[in-house]
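**Student:** sequence first, predicted coordinates after that:
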Amino acid sequence: MQLVRGLHNLRPEHRGCVATIGNFDGVHRGHQAILARLRERAAELGVPSCVVIFEPQPREFFAPQTAPVRLSRLRDKLELLAAAGVDRVLCLAFNRRLRELSAAEFVRRVLLEGLGVQHLEVGDDFRFGCDRAGDFAFLQQAGQTHGFTVEEASTIEVDGVRVSSTGVRDALTAADFARVESLLGRPFQIAGRVLHGQKLGRQLGTPTANIQLKRCRVPLTGVYLVSIELAGVQQPGVANIGVRPSVKSDGQAHLEVYLLDFAGDLYGQHLSVTFKHKLRDEQRFASLDALKAAIAADVAAARAYWHQPRADQPLE
């Protein structure tokens, strides 16, 4: 998959495509349906498929403190789009200049002059341009004027409820990971590189992998049962994700994973952590001894969970 960052990096060879536009946060089953249709139309027309995304996401630009927490970082999103068979991603910097583009100017500069769009696939709630003046009807009219077709993506429902990134966030908040998986079409994961940390886990008898998050906010916090794939084998573990209130904290979210019965050097590896079940909320303990006792209880609960027979048990 080819990544193009910014309109200024578009070249004549990038013109002529089937495109869709959106945040695609989490690349859930609704997004996947749009991408499947995008691939079909691209094959019919014999042109590449292109996904246009924004960085930061528009709501993060307008209200960074109250914008919805991301389900996936940009890197994760690009990997998911590539896995979905997308040929090209155009990533536009959402800044004041882009924010002030009228809907007509967005169509002219991005869709016509930049991409030479032949067909556009968009969600039923898509809005664009200054003050969100552009909508599906506007795109249809523009398509008739400029010679490209526009198709409204069908809504995907699970148990009668429309699939959305908001729905995934709500399911994560409720720690309903079965629901999360049904909405995403895959288990929920957070990926990152293992860094050197404070090594407090070693002092507490549970050495942990400190996984770099590269995000200010995370879509879930607490203590969870997780698994990590290493050399093709699923390794069960316990993870704490949050600000670590019981130790000296920098106020940033951290992800620390203790793998059951594992010995090895994970520093520098890029790992994907799959979340299975929530044990408890993150909490502040009065002493390291109290924290150590809580961790021991978490590990015991993890062993009991992984070793009980279940129909969905993924590990031996």
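**Tutor:** Sure, I can see it.

**Student:** drop to CA atoms for contacts and neighbour counts, all remaining ones
**Tutor:** Will do.

**Student:** what are the ranges of the helices in the protein?
**Tutor:** 29-45, 58-62, 74-83, 96-99, 103-106, 136-146, 165-173, 177-184, 200-203, 288-307 (DSSP state H).

**Student:** so for the second one, what gets flagged as buried?
**Tutor:** Okay, so that is helix 58-62. The neighbour-count check on helix 58-62 (16 or more other Cα atoms under 10 Å) flags 58, 60 as buried.

**Student:** before we move on, the earlier item: could the helices of the chain go into JSON lines alongside distance to residue 15?
**Tutor:** What follows is the helices of the chain, written out as JSON lines (distance: least, Cα to Cα, whole Å):
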{"stretch": "helix 29-45", "distance to residue 15": "13"}
{"stretch": "helix 58-62", "distance to residue 15": "25"}
{"stretch": "helix 74-83", "distance to residue 15": "20"}
{"stretch": "helix 96-99", "distance to residue 15": "20"}
{"stretch": "helix 103-106", "distance to residue 15": "16"}
{"stretch": "helix 136-146", "distance to residue 15": "14"}
{"stretch": "helix 165-173", "distance to residue 15": "30"}
{"stretch": "helix 177-184", "distance to residue 15": "32"}
{"stretch": "helix 200-203", "distance to residue 15": "53"}
{"stretch": "helix 288-307", "distance to residue 15": "52"}
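
**Student:** please name whichever of the ones you listed is nearest to residue 266.
**Tutor:** helix 200-203 (14.2 Å; Cα to Cα).

**Student:** so which residues make contact with that closest one?
**Tutor:** For helix 200-203, contacts defined as Cα atoms under 8 Å, 6 or more residues apart in numbering pick out 207-208.

**Student:** any buried residues in it, and which?
**Tutor:** For helix 200-203, by 16+ other Cα under 10 Å, it's residue 201.

**Student:** hmm, back to that, nearest to residue 251, of the helices of the chain?
**Tutor:** Among the helices of the chain, the nearest to residue 251 by Cα to Cα is helix 200-203 (16.7 Å).

**Student:** please compare the first structure with the one that follows:
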Amino acid sequence: MLVREDDPIAPPLERAVIAIGNFDGVHRGHQALIAHARDMANERGVACGVLTFSPHPRAFFAPDKPFFRITPMREKMAVFASLGLDGAIVRRFDAPLAATSAADFLERFIRAEIGASGVVIGHDFHFGRGREGTPETLRTFCEAHGIACAVVPVVEETGGAISSSAIRTALAEGDVARANALLGYRWFALGDIRHGARRGRDLGYPTANMRLPDGCGLRHGIYAVRMQVDGAIRDGVASFGRRPTFDNGAPLLETFLFDFSGDLYGRQVGVEFVGWIRGEERFESVEALIARMNSDSALARSMLAAPCGPRSILESA
């Protein structure tokens, strides 16, 4: 999949059908929008891509307020690629872009840069200075310039609309099963394995350690996980948190892989979250901690032996 980050647009995205949005999470609602764009592109015999922005506007307008990105850019691109898109255009959301009028936004991105043959947005997408651009603004512009246009309605299920906010809430509660159901895939994180304090090795549970992005709102606790390394998927159990039994330090994701003894330091891996086991706890003794880790591992093995719900982006990469 071609990715253009503030570069001139080039084939195969010229004259493409473009889905526009922030797409944090690329959840099932976003996927419905992208599927509509892909169908439109197939009908016209052109490429299909997305136009998205970095950083997220919420992070730009409130830089001092932590913002939980469900899918940082690398993860977002991985999900886009799994959906069969021809490319992604990433434009920097900065002060000049924030000050761009809705009319200039459409003229610049839709006509001048891309020359889009079709545009698809969600029902609640706004654009331009002060969010002045609406779906109706886009429809009027597209009609005037002979560009196909579609506004995709909200995707709902029992409990309400599928939204990025609902997914952030589920992850903040540790409910990865609920988050995964809304996403339509297993939530995952990409990163590099770094050296830790090696306490896990001393406890009989050597871990592969990685930091999740600043602002990650995942509930601290123990999870059943799968890790992709060198194209292979391995089962494991992971702790995300501050290690209150030891140092109460910066949040760290520590993953113990079952039946594995290799060295992962410095490797790029992906970790997908399959199930919630328990919250983070402080133990009065190392022996009590090890006993609980043994039971956590047994429960994780049981969870991972059962059907694991939505599809895996890591397995399709």
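**Tutor:** Now that the structure is in, tell me what you want to look at. In this text the structure is predicted, and so the values were computed from the model without any measurement.

**Student:** where does the TM-score land?
**Tutor:** Overlay of the two chains. TM-score (TM-score structural alignment, normalised by the length of structure 1): 0.87; 308 aligned residues with a Cα RMSD of 2.6 Å.

**Student:** for residue 125 of structure 1, which of the helices of structure 1 is the nearest?
**Tutor:** Here helix 136-146 is closest among the helices of structure 1 (Cα to Cα), at 8.0 Å.

**Student:** flag every buried residue along the closest one.
**Tutor:** 136, 139-140, 142-143.

**Student:** equivalent analysis for stretch 60-74 of structure 2, please.
**Tutor:** By neighbour count with 16+ other Cα under 10 Å, stretch 60-74 of structure 2 contains the buried residues 60, 67-73.

**Student:** over to stretch 180-193 of structure 1?
**Tutor:** Within stretch 180-193 of structure 1, the residues that qualify as buried are 180-184, 187-193, counting by 16+ other Cα under 10 Å.

**Student:** who are the packing partners of the top strand by length along structure 2?
**Tutor:** Identified as the longest strand of structure 2 according to DSSP state E is strand 268-279. If contacts are counted by 3 or more Cα pairs under 8 Å, 6 or more residues apart in numbering; DSSP states H and E, strand 268-279 of structure 2 sits against helix 176-183, strand 188-192, strand 221-229, helix 286-305.

**Student:** cutoff 6 Å now
**Tutor:** strand 188-192, strand 221-229 (3 or more Cα pairs under 6 Å, 6 or more residues apart in numbering; DSSP states H and E).

**Student:** nearest to residue 284 of structure 2, of those?
**Tutor:** Closest of those to residue 284 of structure 2 is strand 221-229, at 17.3 Å (criterion: Cα to Cα).

**Student:** got the contact list for that closest one?
**Tutor:** With contact meaning Cα atoms under 6 Å, 6 or more residues apart in numbering, strand 221-229 of structure 2 is reached by 233-240, 269-280, 300.

**Student:** can you check stretch 136-156 of structure 1 too?
**Tutor:** Residues contacting stretch 136-156 of structure 1 (Cα under 6 Å, 6+ apart): 30, 34, 118-124, 162-163.

**Student:** cool, stretch 2-11 of structure 1 as well?
**Tutor:** Against stretch 2-11 of structure 1 from outside (Cα under 6 Å, 6+ apart): 88-92.

**Student:** at 8 Å instead, please
**Tutor:** Contacts for stretch 2-11 of structure 1 (Cα under 8 Å, 6+ apart): 87-93, 110, 114-115.

**Student:** and it, how far apart are its ends?
**Tutor:** Length of stretch 2-11 of structure 1, first residue to last, Cα to Cα, to the nearest Å: 13 Å.

**Student:** where in structure 1 does the longest strand of structure 2 align, residue-wise?
**Tutor:** With TM-score structural alignment applied, strand 268-279 of structure 2 matches the range 270-281 in structure 1.

**Student:** got it, and stretch 75-89 of structure 2?
**Tutor:** So stretch 75-89 of structure 2 sits over residues 76-90 in structure 1, by TM-score structural alignment.

**Student:** and that stretch, which residues are buried?
**Tutor:** 76-78, 80-82, 86-90.

**Student:** do the same with stretch 290-298 of structure 2
**Tutor:** For stretch 290-298 of structure 2, the neighbour count (16+ other Cα under 10 Å) marks 290, 293, 296-297 as buried.

**Student:** that stretch vs structure 1 - mean distance after superposition?
**Tutor:** Superposing on structure 1 places stretch 290-298 of structure 2 at an average distance of 2.4 Å from its equivalents, by mean Cα distance after the TM-score superposition for structure 1.

**Student:** give me the contacts around that stretch.
**Tutor:** For stretch 290-298 of structure 2, contacts defined as Cα under 8 Å, 6+ apart pick out 203, 222, 236-237, 277.

**Student:** and if we set it to 10 Å?
**Tutor:** For stretch 290-298 of structure 2, contacts defined as Cα atoms under 10 Å, 6 or more residues apart in numbering pick out 200, 203-205, 222-224, 236-239, 256-258, 277-278, 283, 286-287, 299-303.

**Student:** still on that earlier bit, would you turn the buried residues of stretch 60-74 of structure 2 into JSON lines with distance to residue 196 of structure 2?
**Tutor:** JSON lines is the format used below for the buried residues of stretch 60-74 of structure 2 (distance: Cα to Cα, whole Å):
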{"residue": "60", "distance to residue 196 of structure 2": "32"}
{"residue": "67", "distance to residue 196 of structure 2": "26"}
{"residue": "68", "distance to residue 196 of structure 2": "24"}
{"residue": "69", "distance to residue 196 of structure 2": "25"}
{"residue": "70", "distance to residue 196 of structure 2": "25"}
{"residue": "71", "distance to residue 196 of structure 2": "25"}
{"residue": "72", "distance to residue 196 of structure 2": "23"}
{"residue": "73", "distance to residue 196 of structure 2": "26"}
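
**Student:** related to what we said a few turns ago, the contacts of stretch 2-11 of structure 1 in strands, which ones?
**Tutor:** Per DSSP E, those map to strands at 88-93.

**Student:** just these now: which is nearest residue 55 of structure 1?
**Tutor:** Among these, and counting by Cα to Cα, the member closest to residue 55 of structure 1 is residue 93, at 5.0 Å.
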